[in-house]
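Trainee: Compute the structure for the input listed below.
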Amino acid sequence: MAAIPAEIWDALACPEAVSGRALDPFTTHRFLLALEASTSTGAGTGWQARPLVVRHDDRVVAAMPLYVKTHSQGEYIFDHGWAEAYDRAGGRYYPKLQGAVPFTPVTGRRFLGPETLRATLMQAAIAVTKANGLSSLHITFCTEAEALALAGVQGTLHRITQQFHWENRGYADFAAFLADLSSRKRKMIRKERETALAHGLTLRALTGEEITSAHWDAFWAFYQDTGGRKWGRPYLTRGFFDEIHRSMRGDVLLVLAFDGARPVAGALNFIGREALYGRYWGCIADYPCLHFELCYYQAIDWAIARGLSRVEAGAQGEHKLARGYLPHATHSLHWIADPGLARAVARYLDQERRAVGEEIEVLTAYGPFRKVDGES
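Mentor: Sure thing, here's the model as predicted:
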């Protein structure tokens, strides 16, 4: 990423940012460069940046965030089973190519530039995969429009998975959101908020110049604790938080809980033009219900106050359903070099798409919202 001027990349990745915020901050040059400059990606991480660009008359006209991967960690679209099956059959699954934002399960544009060049980028990425003898190409958390337009290109497979998002139905405040829920869910959320606030902690929502390096020191401790328990080791380095402090403070909402002057828990969000994206959380002591307050309810409060249309709270987690977050389909594209493996994966994806569609339908029907007008 350091080899590509920021203004060239961002003109393709987020042209809307000329008049305001980027739709999402994760494909911006500054975010991808922060990963690289902090050594969160690069040598020894299994994520080697190889951004793909298309030039016309020495001018970059399209691009894709592309990485050489030597494992399947930090992707959130799981293909470990494919890798194990191929290895058992005598194949070599790694390295592979990944069109993605590392460690970031957020839907966004992956084919940067004019829509007319999407197929060109896809064909070029497949050609790179073939030329280097790699097993496969995976474009993860692309937009639905990208997935539908490119499924089938040279045998590209379409995968549908799901995650949970909160949607703003024009709520004036958090109380209006609660009024939209069934009585049982309203009582549960009120009880959780009361429990979280009963610890006597002070909650602060910080962004921009309000965030200091001391806040990042505290959040690093929270992140290490959560990362160590979830993944064995955190994906991001301490330097990543220094990089985004330098270049992206205005894109960050950091919600911290203080015991007196000491930060004891925090949730990191990134701010998009239309959505708030919850990314990481951590705590250095046990405070019941504080996770729900910092990660979900504070995010909803903040989004309502600023007229954002939704909160995306990251991958997985059916427990989010009871707290107003409904299931939404996410999309990815996969090209597999070996015809036998490609056929097997295609059969699996056909079944998975049907299953995911049925699950989204069922979970939505059992969601926390009132089913009919007047129901309490």
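Trainee: hey, let's count contacts and neighbours off CA atoms from now on
Mentor: OK.
Trainee: What residues sit buried inside stretch 170-186?
Mentor: In terms of neighbour count (16 or more other Cα atoms under 10 Å), stretch 170-186 has its buried residues at 171, 174, 177, 178, 180, 181, 182, 185, 186.
Trainee: run this one through as well so I can compare:
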Amino acid sequence: MTETAISIEVLTSLDAIAHEVWDACACPEAAEGGRPDDPFTTYRFLRALETSGSVGTGTGWQPRHLVARMEDEVIGVAPMYAKSHSMGEYIFDHSWSHAYERAGGQYYPKLQLAVPFTPATGRRFLVKPGFEAVGLAALVQGAVHVAAEAEVSSLHITFCTEAEAVAGEKMGLLRRFSQQFHWQNDGYATFDDFLAALSSRKRKTIRKERRVAQDFGGEIEVLTGDAVRPEHWDAFWQFYTDTGARKWGQPYLTRAFFDHVQETMRDDIALILASRGGTPIAGALNFIGRDVLYGRYWGCLEDHPCLHFEACYYQAIDFAITHGLGRVEAGAQGTHKLARGYMPVETQSLHWIADGGFRDAVAQYLEAERRAVAEENADMASYGPFKAVEVEERE
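Mentor: Have a look, this model is predicted:
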């Protein structure tokens, strides 16, 4: 019996594939109308990035999406982009690019297999059920082949799942470990149940921060579905651009992106708005997965003590508990999250380096970094806010 050949196609736009074909691979669990595990790899999210001009010409993110076909059937897809910089990735390789170029190489363009501007863990090799092993292998090999044929310096698969990282490493890719802070729902029925799991000092601190935050002279509301209205995005755009100007120089997303989100994804949104006198003055944007709440953007027009902690962290925990979600991912970085119940976790990425000598150097670096991340996570976890587990002595 001969094996059926799998072909790999590269798409420069999602317009070249039907949304139901993409989503049959990206979110088959949502086929019957349920919520997708990961909202960011859905057709509607990735296409919103393209249609709004947030990726594409002039952005440094040129779509090069992969499609794996077995005869006439699409069995796998992957969001991939040609990059002319390393911005908007959150697992950064700036030091790699500097070292490579100092040695006389040209680091850009490179290929990035990822969701742009989104440091959230999820499947990157989106394979239709029933084709898991063969589809994953075909997409990994296809991505490497495309990178080699294009003669780019490197290929990077960021915020992939642990299973993908293990499989990719076995196929010869370099595996990298990074750090984030996530809140885990340990079966809490209320926010007070969560507080009860904390040490007395941390519990008092959080209660004080919440009182201070909610004393800003206005009200905080959580909007989702049809409660999210177009005018809310006008306010949030001001928050987002203010934060973007201070952090990145210019926003990654365009104003049109939020209009597309309003049209196609408002059921996947939890928008937290703080208003005073009927005017929104701060907000935090979250996307809702099947079991995870993903915190993405925060911004404000007025500074009020502890309002950032309330809108981004405590309201997110409250929402997750109320809706039975298992985890809150509050974005990249931020050791300040530790005191608020968000514990350190490892995130994963995979890397292919064209130049053999440079690859060996990066591999040595990653081995040292891996040990450092593990040690730092263990050390930080020991300083977490939760009560120490008492171990009974046994005779």
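Trainee: Tabulate the buried residues of stretch 170-186 of structure 1 in JSON lines, adding columns for distance to residue 119 of structure 1 and secondary structure.
Mentor: Output for the buried residues of stretch 170-186 of structure 1, formatted as JSON lines (distance: Cα to Cα, whole Å; DSSP: H, G, I helix; E, B strand; the rest coil):
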{"residue": "171", "distance to residue 119 of structure 1": "40", "secondary structure": "coil"}
{"residue": "174", "distance to residue 119 of structure 1": "43", "secondary structure": "helix"}
{"residue": "177", "distance to residue 119 of structure 1": "42", "secondary structure": "helix"}
{"residue": "178", "distance to residue 119 of structure 1": "44", "secondary structure": "helix"}
{"residue": "180", "distance to residue 119 of structure 1": "43", "secondary structure": "coil"}
{"residue": "181", "distance to residue 119 of structure 1": "43", "secondary structure": "strand"}
{"residue": "182", "distance to residue 119 of structure 1": "46", "secondary structure": "coil"}
{"residue": "185", "distance to residue 119 of structure 1": "46", "secondary structure": "helix"}
{"residue": "186", "distance to residue 119 of structure 1": "47", "secondary structure": "helix"}
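Trainee: out of those residues, what pair is the most spread apart?
Mentor: 171 and 185 (17.0 Å; Cα to Cα).
Trainee: Residue 40 of structure 1: what's it in contact with?
Mentor: Counting by Cα atoms under 8 Å, 6 or more residues apart in numbering, residue 40 of structure 1 makes contact with 235, 236, 237, 240.
Trainee: State the pair within these that is farthest apart.
Mentor: Longest span within the contacts of residue 40 of structure 1, Cα to Cα: 235 and 240, 10.1 Å.
Trainee: Where in structure 1 does the longest helix along structure 2 fall?
Mentor: Across structure 2, the longest stretch assigned as helix under DSSP state H is helix 356-381. The alignment of helix 356-381 of structure 2 onto structure 1 (TM-score structural alignment) spans residues 339-364.
Trainee: Which positions in the matching stretch come out as buried?
Mentor: Within stretch 339-364 of structure 1, the residues that count as buried by 16+ other Cα under 10 Å are 341, 342, 345, 346, 349, 353, 356, 360, 364.
Trainee: again with stretch 242-255 of structure 1
Mentor: 242, 243, 244, 245, 248, 249, 250, 251, 252, 253, 254, 255.
Trainee: which part of structure 2 lines up with it?
Mentor: Stretch 242-255 of structure 1 falls opposite residues 259-272 of structure 2 when the two are matched by TM-score structural alignment.
Trainee: what does stretch 135-146 of structure 1 give?
Mentor: Using TM-score structural alignment, the partner range for stretch 135-146 of structure 1 is residues 153-164.
Trainee: Also stretch 268-278 of structure 1?
Mentor: Going by TM-score structural alignment, stretch 268-278 of structure 1 lines up with residues 285-295 of structure 2.
Trainee: Need the distance between the two termini of the matching stretch.
Mentor: 6 Å (Cα to Cα, to the nearest Å).
Trainee: Contacts made by it with the rest, please.
Mentor: Defining contact as Cα under 8 Å, 6+ apart, one finds that stretch 285-295 of structure 2 is touched by 35-39, 120, 268-272, 284, 296-298, 312, 316, 320, 324-331.
Trainee: Mind checking which of those residues are in helices?
Mentor: If you go by DSSP H, the contacts of stretch 285-295 of structure 2 have 316, 320 in helices.
Trainee: quick one, helices of structure 2?
Mentor: Taking DSSP H as the criterion, structure 2 carries its helices at 19-26, 43-51, 94-102, 132-150, 162-170, 191-196, 200-213, 230-247, 255-264, 307-309, 315-322, 356-381.
Trainee: Just put the ones you listed in CSV and tack on distance to residue 9 of structure 2.
Mentor: Formatted as CSV, these follow (distance: least, Cα to Cα, whole Å):
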stretch, distance to residue 9 of structure 2
helix 19-26, 13
helix 43-51, 17
helix 94-102, 28
helix 132-150, 9
helix 162-170, 20
helix 191-196, 48
helix 200-213, 51
helix 230-247, 35
helix 255-264, 27
helix 307-309, 44
helix 315-322, 39
helix 356-381, 27
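Trainee: Nice, that's everything, thank you.
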